[in-house]
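Visitor: Can you look at this prediction? I've put the sequence above it.
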Amino acid sequence: MADRIDEQFREFVSSRSAALLRTAYLLTGDWANAEDLLQTALTKTYLAWLRLGTIDAVEPYARRVLVTTATSWWRRRWHGEKPTGSLPETSGTDGADERAERDLLWRFVLGLPPRQRAVLVLRFYEDLTEAETARLLDISVGTVKSQGARALAALRRRMAEEGLEPAASRFGSKELAPGGAVR
């Protein structure tokens, strides 16, 4: 039985670890922390494998562990200055204004409270429904809606403070479809 569990776990890790790592990165904003977070989540998932019952329960459980562990780490860690041996370059552009805007937007996202950030990541980057997000975070659908609305309002406010306009408004009244295509 232990061999069967190990094989199922290996299959799960090989098929889903890339997506889980992406979620971990979106929650932490740092690849090294995301890898640590994923390892912790996979360890906890492996230890709970028998309790989970069905293979369908494994990924939601792993995502839940990612979110709760990231929130726990966020509460415990100091997020101030980080020492470095060399000074960063003062300005180095790659020539793409979109990349600078995206990086600035990510800093804004990372500045959101952990629950608001988790709601945005799960709703808009993992493309989960409000109900799935609520179930994963163990909150009500109304809380998902309110946390999402507050997060988006905060992002809009921060963008306005920086003099940035949302990408959709640059295309007039047309909406942007997923992938940036204009509808």
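Guide: Yep, that arrived. All figures in this text were calculated on a predicted structure; none of them were measured in a lab.
Visitor: CA atoms for contacts and neighbours, from now on please.
Guide: Noted.
Visitor: hmm, who's touching stretch 32-49?
Guide: Residues outside stretch 32-49 that contact it (C-alpha atoms under 8 Å, 6 or more residues apart in numbering): 5, 9, 13, 17, 20-22, 24-25, 27-28, 58, 61-63, 65-66, 69-70.
Visitor: try it against this one:
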Amino acid sequence: MTFDKFVESRSPALLRYATVLTGDPHMAEDVVQEVLIRAHRKWSRISSLDLPETYVRRMITNQFLSWRRRKSSGDMSFAPGEMPGLEPVLADPTSQYDDRAELSARIGELPRAQQAVLVLRYFCDLPDNEIADVMGCRSSTVRAYASRALATLRTTTVKGVR
């Protein structure tokens, strides 16, 4: 597959992934654009892989984890239901809950590695071993990040911290 065809067919999915990962559609566009520029330079090697999209997704994750221009507040600029390009394929049963935007904001306050694990686990529905491959760590580290992230979210919910 040529690079142009890859970008044409897979960029909407990569942009959705990056938007959920970053919580900011503008930052997601920047991350995806930066990654696609780097991927273009080594496309002959990437295209020879069995799953080039998985490799590019890992590049997006790494770019997000090292992004230097991240907003200092950690707040999401859009609630997930308002993010352009993230219209659910099916009716979203969680849209009926008022605290969805609040939960998204609290996820945005987690350390980036924990955010990435939650997105890969619950948005991409990947098992721990595949998340570990994407993030370049061990499965036990993935489980630790997920455990800490969920514990933090539970604690802030129980205490009512906003």
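Guide: Structure's in. What do you need? Here the structure is a predicted model, which means the values were calculated and not measured.
Visitor: that older thread, from the contacts of stretch 32-49 of structure 1, which would you call buried?
Guide: For these, a burial check counting by 16 or more other C-alpha atoms under 10 Å picks out 9, 17, 20-22, 24-25, 27-28, 58, 61-63, 65-66, 69-70.
Visitor: Tell me where structure 2 has strands.
Guide: When secondary structure is read from DSSP state E, structure 2 shows no strands.
Visitor: I60 of structure 2 contacts V20, correct?
Guide: No: under the contact definition of C-alpha atoms under 8 Å, I60 of structure 2 does not touch V20, with a separation of 11.6 Å.
Visitor: contacting residues for the spatially most central residue of structure 2?
Guide: What sits nearest the mean C-alpha location of structure 2, by C-alpha atoms, centre = their mean, is L21, with 2.1 Å. Applying C-alpha under 8 Å, 6+ apart, one finds that L21 of structure 2 lies in contact with A28, T61, F64, Q115, A116, V119.
Visitor: ok, now with 6 Å
Guide: For L21 of structure 2, the set of contacting residues under the criterion of C-alpha atoms under 6 Å, 6 or more residues apart in numbering consists of V119.
Visitor: quick one: what's aligned to it in structure 1?
Guide: Under the alignment (TM-score structural alignment), L21 of structure 2 pairs with L27 in structure 1.
Visitor: and the gap between that match and V119 of structure 1?
Guide: The gap separating L27 of structure 1 from V119 of structure 1 is 10 Å, by C-alpha to C-alpha, to the nearest Å.
Visitor: Give the aligned equivalent of H79 of structure 1 in structure 2.
Guide: Residue-level alignment of H79 of structure 1 against structure 2, with TM-score structural alignment as criterion, gives S72.
Visitor: which ones are touching its match?
Guide: Contacts were defined as C-alpha under 6 Å, 6+ apart; by that measure S72 of structure 2 touches no other residue.
Visitor: With R112 of structure 2 instead?
Guide: Counting by C-alpha under 6 Å, 6+ apart, R112 of structure 2 touches L65.
Visitor: Show me what it aligns to in structure 1.
Guide: If you follow R112 of structure 2 across to structure 1 using TM-score structural alignment, you land on P114.
Visitor: go on, S9 of structure 2?
Guide: By TM-score structural alignment, S9 of structure 2 lines up with S15 in structure 1.
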